[in-house]
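Chemist: all I have is the shape, not the residue letters:
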């Protein structure tokens, strides 16, 4: 097991380095530089070229690409993420102030989609070929194909504007800091975000449950005269949930970076909304760090899922 973990770490490190290089290269290929974004084209037209060159030299923008890349990478290793071009605030302060809101929304959506998708998937598997199975399959396909922004706007119109049950958007009212105070604001965006994930979880749970019910140990349990509910939920359900657990493990880091649409629709003050604002304002250092953070979270989650899978199934370590 130690050899397997070491091998996975040795693979993870160069992957992270390659990703940092690709992110920096992508920003480098964009037209303009930090000075042009900070000053703006209109203001830059009234500033002497010599002054702009001096400013680029002081910021190190005239250095070769690789030197600037390794300087940026070294700053990351030291915990220096740079500063936002639009606000001048340290990027680390922006990221860590927005991250709790995104994690809160992502976990709520993940719990909702996992519980609902697993229950519906198991019911669909146990009722295979029935009308209920067909209805749930169609509903799952609709959930996967329905655009999140459309579903979010419809939910706001129905539950916020017409019925008045839930707030339109935001994370909390001024002066309220407890989780229970934020809960009404969390329900609607979490359900909308989780609904788009429920269909995938339901499909995984259904297929895994059907495969589990065809295993020999299930036939053995039935031959011993065990009740059907015990065969399905004690023996079949436990094995069927392994692929779903792996899926959920991958979904969480993807949700952290994939809540842009929902956070914009519901004005949720998280990483996704901040990333969209940084792109609009051409705040390149902030865009780079949010992108790097999101991709790194996906890779680290993949590493942890590999370790968890190896613990569950020793054949993975042997392969």
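Modeler: Arrived safely. These numbers come from a predicted model, not from an experiment.
Chemist: use CA for all of it now, contacts and neighbours both
Modeler: Will do.
Chemist: so which elements touch the host helix or strand of residue 293?
Modeler: Taking DSSP states H and E as the criterion, residue 293 maps to helix 284-312. Counting by 3 or more C-alpha pairs under 8 Å, 6 or more residues apart in numbering; DSSP states H and E, the packing neighbours recorded for helix 284-312 are helix 2-28, helix 91-126, helix 237-257, helix 271-280, helix 315-318.
Chemist: another structure for you, compare them:
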């Protein structure tokens, strides 16, 4: 197993390096001087042309492209993403401030959708052909088809404005310190964000469970006189879990990047909201840094999915 994990990590390293190269190339092609996003804009405004030229030389901006890329890449490994061209603050501090809010929202939505979607999908498979199965199938289709922002607006209108049960926006109120204090603000956006993923997990779990129940080893387990719950839970569900794990693993970075709309609807102070603000203000370094962060999350999710799949199904690592 350790050899399999090391092999997967070694495969991801050149992919991550190539992605960093493409991001830097995008920064090079964006309008403006590279100095404007490598140092604090306040310090930049107080410099004369001679000082700016000396600064460019000291930063290696007169060097060939591959040398400049290597300097940027080594700074990136040290956590130095440069500066925002509009706010003048380090991009690393922006990410450190905004990312926890997005991870909190995406993490809760992922847990809700995983548990609820898996249970409903398995239950629908066990009730195949019944009214319950048909109803759950229709609900799943609606969850996949209707945009998330529509559910968000309906939730704000019903539970926030009409009933007054939950706050309509923001992450916290003044004085909120603990997670439980912020929980009322988290309920609506996390539930809305989990709707589409719950529907997807439910459909995958149902199809996978039906496929597992038709296998010969299920018939063998039943012929041995095992209880039906044991056959379904220990034999069927374990095999059906593999494609569901793959779906869930790759949905985590999608939740991080796809929370842009939900963060806008609920004014959630996360990385998605910051991304929209950076696009509107043409703050290219922030845009590219967030894009790099999202892509790296995809690579990390790929590694996690491979490891979990190998743990669930030993044939994966043996076949590798």
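Modeler: Okay, I see it. Note that this is a predicted model, so its numbers are computed, not measured.
Chemist: compared with the second structure, how much does the helix holding residue 293 of the first structure deviate?
Modeler: Helix 284-312 of the first structure, aligned to the second structure and superposed, deviates on average by 1.6 Å (mean C-alpha distance after the TM-score superposition for the first structure).
Chemist: kindly calculate the angle that that helix makes with helix 237-257.
Modeler: 170 degrees (axes from the mean of the first three to the mean of the last three C-alpha atoms, to 10 degrees).
Chemist: how big is the angle separating helix 284-312 of the first structure from helix 91-126?
Modeler: 40 degrees.
Chemist: list the buried residues of helix 284-312 of the first structure.
Modeler: 284-307, 309-310 (16 or more other C-alpha atoms under 10 Å).
Chemist: mind putting the helices and strands packed on helix 284-312 of the first structure into JSON lines with mean neighbour count and distance to residue 79 of the first structure?
Modeler: As requested, those are exported to JSON lines (neighbours: other C-alpha atoms under 10 Å; distance: least, C-alpha to C-alpha, whole Å):
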{"stretch": "helix 2-28", "mean neighbour count": "14", "distance to residue 79 of the first structure": "15"}
{"stretch": "helix 91-126", "mean neighbour count": "20", "distance to residue 79 of the first structure": "8"}
{"stretch": "helix 237-257", "mean neighbour count": "19", "distance to residue 79 of the first structure": "21"}
{"stretch": "helix 271-280", "mean neighbour count": "19", "distance to residue 79 of the first structure": "19"}
{"stretch": "helix 315-318", "mean neighbour count": "12", "distance to residue 79 of the first structure": "34"}
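Chemist: closest to residue 265 of the first structure out of those helices?
Modeler: Nearest of those to residue 265 of the first structure, taken as C-alpha to C-alpha: helix 271-280 at 9.3 Å.
Chemist: tell me what the closest one is packed against?
Modeler: So helix 271-280 of the first structure, by 3+ C-alpha pairs under 8 Å, 6+ apart, packs with helix 91-126, helix 237-257, helix 260-265, helix 284-312.
Chemist: what span of the second structure lines up against that helix?
Modeler: Aligned by TM-score structural alignment, helix 271-280 of the first structure falls on residues 271-280 of the second structure.
Chemist: ok so, going back, helix 271-280 and the helix holding residue 293 of the first structure, what's the angle between them?
Modeler: 140 degrees.
Chemist: from the chain's centre, how far out does helix 284-312 of the first structure sit?
Modeler: 10 Å (C-alpha atoms, centre = their mean, to the nearest Å).
Chemist: that helix vs helix 2-28, what angle?
Modeler: 160 degrees.
Chemist: and the residue positioned nearest the centre of the second structure, how far from residue 201 of the second structure?
Modeler: In the second structure, the residue lying closest to the centroid (C-alpha atoms, centre = their mean) is residue 253, at 2.3 Å. According to C-alpha to C-alpha, to the nearest Å, residue 253 of the second structure stands 15 Å off from residue 201 of the second structure.
Chemist: cool, residue 306 of the second structure as well?
Modeler: From residue 306 of the second structure to residue 201 of the second structure the distance is 18 Å (C-alpha to C-alpha).
Chemist: what's near enough to touch the closest residue to residue 276 of the second structure other than its chain neighbours?
Modeler: Leaving out its chain neighbours, the residue that sits closest to residue 276 of the second structure by C-alpha to C-alpha, 6 or more residues apart in numbering is residue 260, at 7.4 Å. The contact partners of residue 260 of the second structure, by C-alpha atoms under 8 Å, 6 or more residues apart in numbering, come to 271, 272, 273, 275, 276.
Chemist: quick check: residue 267 of the second structure is in a helix.
Modeler: No: going by DSSP: H, G, I helix; E, B strand; the rest coil, the assignment for residue 267 of the second structure is coil, not a helix.
Chemist: could you measure from it over to residue 164 of the second structure?
Modeler: 17 Å.
Chemist: cool, and residue 7 of the second structure?
Modeler: 53 Å.
Chemist: residue 189 of the first structure falls within a strand, correct?
Modeler: No: counting by three-state DSSP, residue 189 of the first structure is not part of a strand but helix.
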